[in-house]
Structure formats: structure tokens, C-alpha cells
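In: sequence first, then the predicted structure, then my questions.
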Amino acid sequence: MEIKPEAFCKQFALCRNTTLFSGVRSESTCVFCHHLFDEIMSKLKDRDVEFEIIQILIKECSKIEEGLKKIEQIIVDSALVETNMIGGVTGIALGVALFFGFGSFSVLFTNDPAVLGTAKSRVWFVTVSQPINAIAFVMDGLYYCVSDLAYVAYSVFFVGAVSSAFLLSIAPKLGVGMCPDSGPGIFLSSLVQP
């Protein structure tokens, strides 16, 4: 039974895996693989030795495949750690900005002293939970947005627009005191955290 290099490399996806592993997107790796296989087979005349060499190559190919899987897992894990750090730092920055900028930001939504007093009493909780919230959004983005980013972008915008329209239309009917410039603030807040 004669084994062709193309069939051998295709069976174990050597060309694809080697180009993925090396990061080089060229056919030169496949040519090298085929050339190496041809050289080994041309040097050997004994069928038993050929079979033994093929078995060794098969074992080594499976080791390479396992190594590639481990490398992929390490890359994914390091990306998760890096993005979680970014989410945590962003969350801390947002919490600090919220805590110190509460007075300036709150006038975008209302100027009612009772509402401002209630909101100010809750600002500690929001400030402390903001880093956890940011990490949760990063994790959600990694697992959900990667699959269909366009859908997520349109749905977040749509939900923000509908929520803002509903709040702006129902507020006068409920007698909720809102300052005239609250529309942009409500719209922005619904886009930030739908």
C-alpha cells in the first residue's frame, strides 16, 4: 500500500495545523510537509520500516494536535484575564466618576430634591457594585457579542430608543417631574445599561 503525501497530510490536517501554528498563511508550509514526507519515503526501501515511520509520524501528529489545543486554550484564558482586568479598571473608574460627579450628572435626569435625596442615598451601592457590573458586561460581551455583534448593536440601540420613548411619553401622564433637558440623559442611560 503506497501512501501519498497529500493524503497523509490531509488526513491529519498537517498543512492547516502547521500554518495555524506558525501563523504563516502560505502554501510553503504544505510544500515543506509534502517534501519532507517524500524524502523520508524515498530513503526507505523496506516496507516494514516505512510502516513504522508512518506510525511514528501519526503519533507525533496527534501530539502536535494536542499541543495546538492546549495553546488555543491558553490564548483564550489569557484573553479572558486581560479583558476582565480592563473591565475591572473601567468599572472602578466609572464608580469613582459616578461618586464624585453625582451632583453634576443628576441634573440631566431631574431637579426634584426628593428624587435627588433618594438617589444620593443609593449612590454608595452603585459605586461599589460598578466594577463587578463592568466585569459582567465584559464577560457577557465575550460570550454573546462575539457570536453576533451586529445583532447586539442593533438590539441595544432599539431597546434604548423604545425605553426612552416610553419614559418620555409616560412621565407627564404620571406626573413625574422631569426637567426639560432630561430626554438626552434618559436616552444615554438606557444605551449604557439597557
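Out: Noted; the coordinates are in hand. Residues are numbered from 1 along each chain as shown.
In: going forward, measure contacts and count neighbours with C-alpha atoms only.
Out: Fine.
In: mind giving me the packing neighbours of the helix ranked longest in the chain?
Out: Criterion DSSP state H: the longest helix present in the chain is helix 47-106. Identification of packing neighbours for helix 47-106 by 3 or more CA pairs under 8 Å, 6 or more residues apart in numbering; DSSP states H and E yields helix 14-22, helix 113-140.
In: at 7 Å instead, please
Out: Secondary-structure packing of helix 47-106 (3 or more CA pairs under 7 Å, 6 or more residues apart in numbering; DSSP states H and E): helix 113-140.
In: in the helix it packs on, which residues are buried?
Out: Within helix 113-140, the residues that count as buried by 16 or more other CA atoms under 10 Å are 116, 127, 130-131, 133-136, 138-139.
In: put this next to the first one:
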Amino acid sequence: MLTDTLLHVLYDLAQSRFLVLFACIFLGLGAQIVPPFRPRADGQARFRTLIPIPLGVVLGVGNLIYGTELSANFIHRYGMQGQATVTGSYDTGNSYNDQRVMGHNVLIRTADAKTVETSFTDADFNVYPPANGVYYPQQGDIFNVSYIASFPQDFIIISNDDSPWARRLAASN
């Protein structure tokens, strides 16, 4: 259960990477008013005042760059296996790298035979193993996922297994 909660938090941080970047920076700035980091009246320990801001920037940028890859690796390693089907797609109204971001509605069949309705977007980068060129399943595609047992809506798409979609993807590359 604790593992599921930690994976869920990691997944949410990776999905909100730009928000997390700004939050880390502002928390670093806010830490300047906390007594252990505030400069003393005699001028000593000024170097401690510089710690929170760079730490916030490093953590935020680290999550921005590596967050999705890290969460995908952990969910693949510690998650449950299931099978999913894309039931429909919709335009999110957003663009990423001059490409329209599409959302995809998904039905996941969990390991305990429950069906969970969820979705993902082309900007989620929730494919394992992570790659520079990411291809997503389209409507009607059947593929395997790893999901968090307590939070099955948090999932990653497995692209290197024996599912029909992954085999077709491997044949096209």
C-alpha cells in the first residue's frame, strides 16, 4: 500500500512536470524566510541562504527532464500487469512541438478482472521503455499496461512485449 502511494505521487509529479518546476522554484524562494536559512544579524552562515533556491531549481528541472522516465521505470517494475484497449480519441485543444495533442479513452482490464475506464494524452509520455520517438495506440488497438494496484488509472503502456499493438509497432520499425 505504501509502495502504491509513493508510485502514485511519483506518477503525479511526472504528469505535472511544469507545475512542479515552478513550485520547486517558489518553495526555494519561500524557504529564504524560514529561520534556519535566513541570514543572521552578525553576517555568519550566509552560504546557507543560497541552498534552497538552487536545490529547488535542480529538483524541478530534474523532474522536468527525468520524471516521466523514472515513473515509467518504477511502475513497470512494481506495478500490476493488465490489458487495455483504446475506445476513442479526442482533441485536447493543446499543441506540443507544433503537433496537436490528442487524448485517448482507454478501458483497462486489471489482473483481478475488473474494468477501469481512464484516459491518456499524447503529451503524457507514459510508454515503457522510454524512447525519443513515441508512438501511441489508436482506437481499437489492444496493448498491455503496467498500472498501480491501488490507482489503476495511473498506468504506462508497454511497447516491447507480445501484445498485438507492440508486435505491429516492432514490425513497422
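Out: Done, it's in. Note that the structure is predicted; figures quoted are calculated from it, not measured.
In: could I get the TM-score for this pair?
Out: Scored against TM-score structural alignment, normalised by the length of structure 2, the superposed chains reach a TM-score of 0.28; 76 aligned residues with a CA RMSD of 4.4 Å.
In: okay, the buried residues of helix 113-140 of structure 1 in a markdown table with distance to Ser182 of structure 1 next?
Out: Below are the buried residues of helix 113-140 of structure 1 laid out as a markdown table (distance: CA to CA, whole Å):
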| residue | distance to Ser182 of structure 1 |
| --- | --- |
| Leu116 | 14 |
| Thr127 | 22 |
| Gln130 | 23 |
| Pro131 | 26 |
| Asn133 | 24 |
| Ala134 | 25 |
| Ile135 | 28 |
| Ala136 | 28 |
| Val138 | 28 |
| Met139 | 31 |
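In: of the residues you listed, closest to Leu80 of structure 1?
Out: Met139 (8.0 Å; CA to CA).
In: which residue comes closest to that closest one once chain neighbours are left out?
Out: Asn84 (7.5 Å; CA to CA, 6 or more residues apart in numbering).
In: separation between the one you found and Lys120 of structure 1?
Out: Counting by CA to CA, to the nearest Å, the gap from Asn84 of structure 1 to Lys120 of structure 1 is 29 Å.
In: now Cys61 of structure 1
Out: 63 Å.
In: same question for Val192 of structure 1.
Out: 20 Å.
In: do Ile53 of structure 1 as well
Out: For Ile53 of structure 1, the distance to Lys120 of structure 1 - CA to CA - is 75 Å.
In: how about Ala136 of structure 1?
Out: Between Ala136 of structure 1 and Lys120 of structure 1 the distance is 24 Å, computed by CA to CA.
In: ditto for Val96 of structure 1
Out: 14 Å.
In: I'd say Thr29 of structure 1 and Thr19 touch.
Out: Yes - the criterion here is CA atoms under 7 Å, and Thr29 of structure 1 meets it with Thr19 at 6.4 Å.
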